[in-house]
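>>> I'll drop the sequence and a predicted model, then ask my questions.
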Amino acid sequence: MMVRGEAETAAHLTSKYFSAVDYAVFGGMLLFSALIGIYFAFFAKQKQNTTNEYLMGGKSMGIFPISMSLIASYISGIALLGLPAEMYTFGTQYWMIVLPEIAVSFTMANAYIPVFYELNITSSYEYLCLRFNQPVRILGSAIFIIKMMLYIPLVIYVPALAFNQVTGINLHYVTPAVCIVCIFYTTLGGLKAVVWTDTLQTIIMFFGIIIVMILGTAYVGGFGVVFNRNAQSDRLEFFNFDPDPTVRHTIWSVCVGNYFNWLASCSVNQAMVQRCLAMPTIGKAKITVLILALGILSIVSMSCYTGLIIYAAFHDCDPVTTKLVSKPDQILPYFVTQIASNVPGLPGLFVSGVFSAALSSMSTGLNSITGVLYEDFVKPSVKKPWSEAKASFLMKVVVAVVGSICVALVFLVERMGAIIQVAKSLSGITAGALLGTFSLGMFFPWANSAGAMAGGISSMLLVAYISLGTQAHIASGKISYPKKPFSVSGCSLEQLSVLNNSTIPIIIEDASIGVTAEDVSYIFRLSYLYYTMIGVFTAIGVGLLVSFATGANKPQDVDPRFLSPVIRRYITYDAKQRQKYFDGEAYELRSVQKKLISPAS
């Protein structure tokens, strides 16, 4: 943290605050988002007064808005600020996360989504009840809710810091105001309002990044200057084939490890699945997945390239070292203030883009949490089905309550900085357990409910031990990751005056790869990108062992609707089984829905 004098000096050097045009751009984004919610609540032909309309958009959504909403759901303000900071600090190896996108999209579209779509379910965790039992379903739902309740405050807090960087307005004022708008349109308009505001916000997000990228390239002198300055600092590193799993980022951890991270985020995550299931046909759902991959490829690449631009601009005067910004995550908004002097409205557009990513993540999370709470906790526990009006009203109340809790948690995040690391660790813990449990059900017909429960819990415990132990060692200084070199040789005396010593030499940090660790167990030095993969294999391995120990299923006895099409084709059914599963009305979903409504069965 900067002391008061340092903060005042930094503010003086970066005091290019919002103009009236900037506030108009930012306010316009919030206004249009609110109007979309009002439209779908009061003026649209189909009002959001049924559970099908509120949670699934009546299964009548188009490819374009759902695709934009999927992109917005995946890209948060954390990514928009964090990716440039990663390139600036550690180099370009992480950029290669775009490579596993094609494989993830193919796997998602052909192995996972067809199962959810054929079962005609609302919550992805309903599948766990159908394939295993109600306790496994509750476990999965509870993990998801906890994860989202920790994730939503983070995605709001990070762009609030960016807003503070370019405006000087305290985040205590901006955070509640912005969140109230998000809660307002999500509560009123349901999934359709969320999807269409996501579409608006995705367009703003893309437009903001493109403008900053173009102006930034011109600011530093062109593409050649950008890549030459980054090459001179050894930042251009794309294919590090070091097999050592303790190296923070290699081609193996970024591609193989991140494949499982993305697969967990996209294929079984309620926020993603709910949007795919809102499509009228499975074919259109697969098209949206393809567009999702292309959209993520584009926005990730542009964000990473922006990080190279920022380094090229500050190659001889690092703002983090000179304390012009307190940490690398604020380097992008600081850069925007430097190039915005001749572009009215650019800071407003930039902050609108970052907050658009945050709002889309928040609204998607609130809508998804509502669906999970209603479908997995409320609906199975009531003896008599509620009326559509009563259920719709309850879900709107849940959105408002959960949204308010998340706003309060934003201030808890601010006061307890360490919770950010804990929450990020929790993401890996829950992702591996959930993807492993779903995969156990879809790809291993021998697995039973005891195996699913044991596998999911074991996965969480193991990855929690690794992840939280690693964070503890990082906090104590026993583990550190070498950064790329930085310099302040070109800083002015005014910039250097922030520090006590105005004659700072060139600062060069060891650019070597790997982990610097002393007396730390090997397991805590593993790259964090492998956490989800470890969790997946643990859940599957333990799940199969327990299943066979407690009486594994016969593959032919498992309803083929619960298995991935990839596996289903290899199971041979006799005539009686084929009649049971595939002939006439016996294959309809009435038995499935009965099991969901009466979980004790």
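It's in.

>>> contacts, neighbours, all on C-alpha from now
Noted.

>>> just the strands from the stretch 451-600 of the chain, written as ranges.
Using DSSP state E, counting those that start in this stretch, the strands found in the stretch 451-600 of the chain span residues 479-480, 516-517.

>>> any chance of JSON lines for those strands, columns mean neighbour count?
Shown next, in JSON lines, are these (neighbours: other C-alpha atoms under 10 Å):
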{"stretch": "strand 479-480", "mean neighbour count": "18"}
{"stretch": "strand 516-517", "mean neighbour count": "16"}
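
>>> who's in contact with the residue positioned nearest the centre of the chain?
The centre of the chain sits closest to residue 74, judged by C-alpha atoms, centre = their mean, with a distance of 4.7 Å. By C-alpha atoms under 8 Å, 6 or more residues apart in numbering, the residues touching residue 74 are 265, 296, 361.

>>> and here's the other structure:
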Amino acid sequence: MLIIIVIGCVTAGGPANIYRINSEGHRLEIFNMDPNPFARNTFWTVTFGMSILWISHLGIHPSSIQRFTALPRYKDAVKVVWWFTIGLNIINLFSIVIGLLLYARYHNCDPLATKLISRTDQIVPLYIMDIAGYISGLRGIIISGVVCSSLGTMSASLNTISGTVYEDYFSIFSSKRPTDGQASFAMKVIVVVLGLICVSLVYVVEKLGSIMQTVVSLTSVSNGAVVYIFTYGIVCPWGTSVGALSGLISSVVFVSWILIGAQSAIAEGRLEFPGKITSVDGCSSDLVTEIVYNFTQTYEGVGSPVVTDGTVPLIYQLSYWHYVTIGVLVGFFVGLAVDLIFGMQDLNSLDPDLIAPQLQRFVLEKQKTTSNDSVKKDYTLVKLKSDNENEEIN
């Protein structure tokens, strides 16, 4: 990314010229404070949506938890999160700069309109070929960097999912504990199967629009449900497994319904999101035909407009950043409703260790004041001696 930025800045005439071109093209949109939930990318949609997504990725996801628990101390896990945050912000900053460079390069000759590329996701490879194609070996270095980072992420994710699937599903059907070799072989087979599924889904994903919206939309189905069920267990100690699972299933089904409806409308061309103004006035004559002008964009306002043919239900026009939030809210609504109807957990019979520390003083105080001698339960504290023998303390 640094190589691309340095060469791009030199090619574009310096930072001042890049800033001027992007400003004139209405690309420097820092904060869009539009509260409209149907606006695609605003301060509010991204703030709420990304916050829940990062809670899912860092606070709950097995790939993060496995790394945290591999560290010797809690303080080390906190340091890892801080370093991760710094690194992520640097990568995001580099991505923004590359975006500015892309527009500075193609502001008067849109490669999508002239059919040099067929998808917006292809513009970065085109840009690399355009500005650095003459440097021998550089394209190979950049491609290998992209492939290595992608494979590293995929490898970690597949290993995490493989271990989770094996522990939660396969191991429970075994009458005896498998050896380490058998477990390793089983997880490798799971990785291969999952890898084949991921590769086959490429042909589906390429028809679902831009990669950013596709990734956020698809992951919101599971992320919203998982954030709900963990949060529900933390903040609602009176919740039951029936209520929690009911909310989980409802969350997945409801968000999937919205996702399928929206993606179908996008694939059929009934729901579109025109981009900001583009031009082909600076293209060479052999690239410009009369029909090319039909593919340029003319919008100069804030954000991105949502255009439909009038047949798309309003719920499908909702910003994709809200899918994960909806998943959490639907889960809580259904979970609480089910528990209210069918009965809640009796807190007097609940082990205090199962209650979040932040809630214990409120819940346990209620236990103490509402319980009587016939329902009181004495909990035994266990202190571990140095010789590994247990000593009971009243």
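Here it is on my side, so go on. Values in this document were obtained by computation on a predicted structure and should not be read as measured data.

>>> thinking again about what came up before, so can I have CSV of the strands of the stretch 451-600 of the first structure showing distance to residue 117 of the first structure?
Output for these, formatted as CSV (distance: least, C-alpha to C-alpha, whole Å):
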stretch, distance to residue 117 of the first structure
strand 479-480, 45
strand 516-517, 47
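
>>> so which of these comes closest to residue 314 of the first structure?
strand 479-480 (23.8 Å; C-alpha to C-alpha).

>>> mean deviation of the closest one from the second structure?
For strand 479-480 of the first structure, the mean deviation from the second structure after alignment is 2.0 Å (mean C-alpha distance after the TM-score superposition for the first structure).

>>> coming back round to it: which one of the contacts of residue 74 of the first structure is nearest to residue 345 of the first structure?
Of the contacts of residue 74 of the first structure, the one sitting nearest to residue 345 of the first structure (C-alpha to C-alpha) turns out to be residue 361, at 24.2 Å.

>>> SS state for residue 182 of the second structure?
Three-state assignment for residue 182 of the second structure (DSSP: H, G, I helix; E, B strand; the rest coil): helix.

>>> and it, what's its match in the first structure?
Using TM-score structural alignment as the criterion, residue 182 of the second structure maps onto residue 390 of the first structure.

>>> then residue 328 of the second structure?
Match for residue 328 of the second structure (TM-score structural alignment): residue 536.

>>> tally of neighbours for its match?
Neighbourhood size, residue 536 of the first structure [other C-alpha atoms under 10 Å]: 30.

>>> for the helix or strand encompassing residue 142 of the first structure, packing partners?
Assigning secondary structure by DSSP states H and E places residue 142 of the first structure in helix 134-167. Identification of packing neighbours for helix 134-167 of the first structure by 3 or more C-alpha pairs under 8 Å, 6 or more residues apart in numbering; DSSP states H and E yields helix 77-90, helix 126-131, helix 171-220, helix 331-339, helix 346-372, helix 388-415, helix 418-443, helix 449-476.

>>> now the ones you listed in JSON lines, with distance to residue 522 of the first structure and mean neighbour count?
As requested, those are exported to JSON lines (distance: least, C-alpha to C-alpha, whole Å; neighbours: other C-alpha atoms under 10 Å):
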{"stretch": "helix 77-90", "distance to residue 522 of the first structure": "22", "mean neighbour count": "24"}
{"stretch": "helix 126-131", "distance to residue 522 of the first structure": "35", "mean neighbour count": "24"}
{"stretch": "helix 171-220", "distance to residue 522 of the first structure": "39", "mean neighbour count": "22"}
{"stretch": "helix 331-339", "distance to residue 522 of the first structure": "33", "mean neighbour count": "21"}
{"stretch": "helix 346-372", "distance to residue 522 of the first structure": "35", "mean neighbour count": "28"}
{"stretch": "helix 388-415", "distance to residue 522 of the first structure": "30", "mean neighbour count": "18"}
{"stretch": "helix 418-443", "distance to residue 522 of the first structure": "18", "mean neighbour count": "23"}
{"stretch": "helix 449-476", "distance to residue 522 of the first structure": "10", "mean neighbour count": "21"}
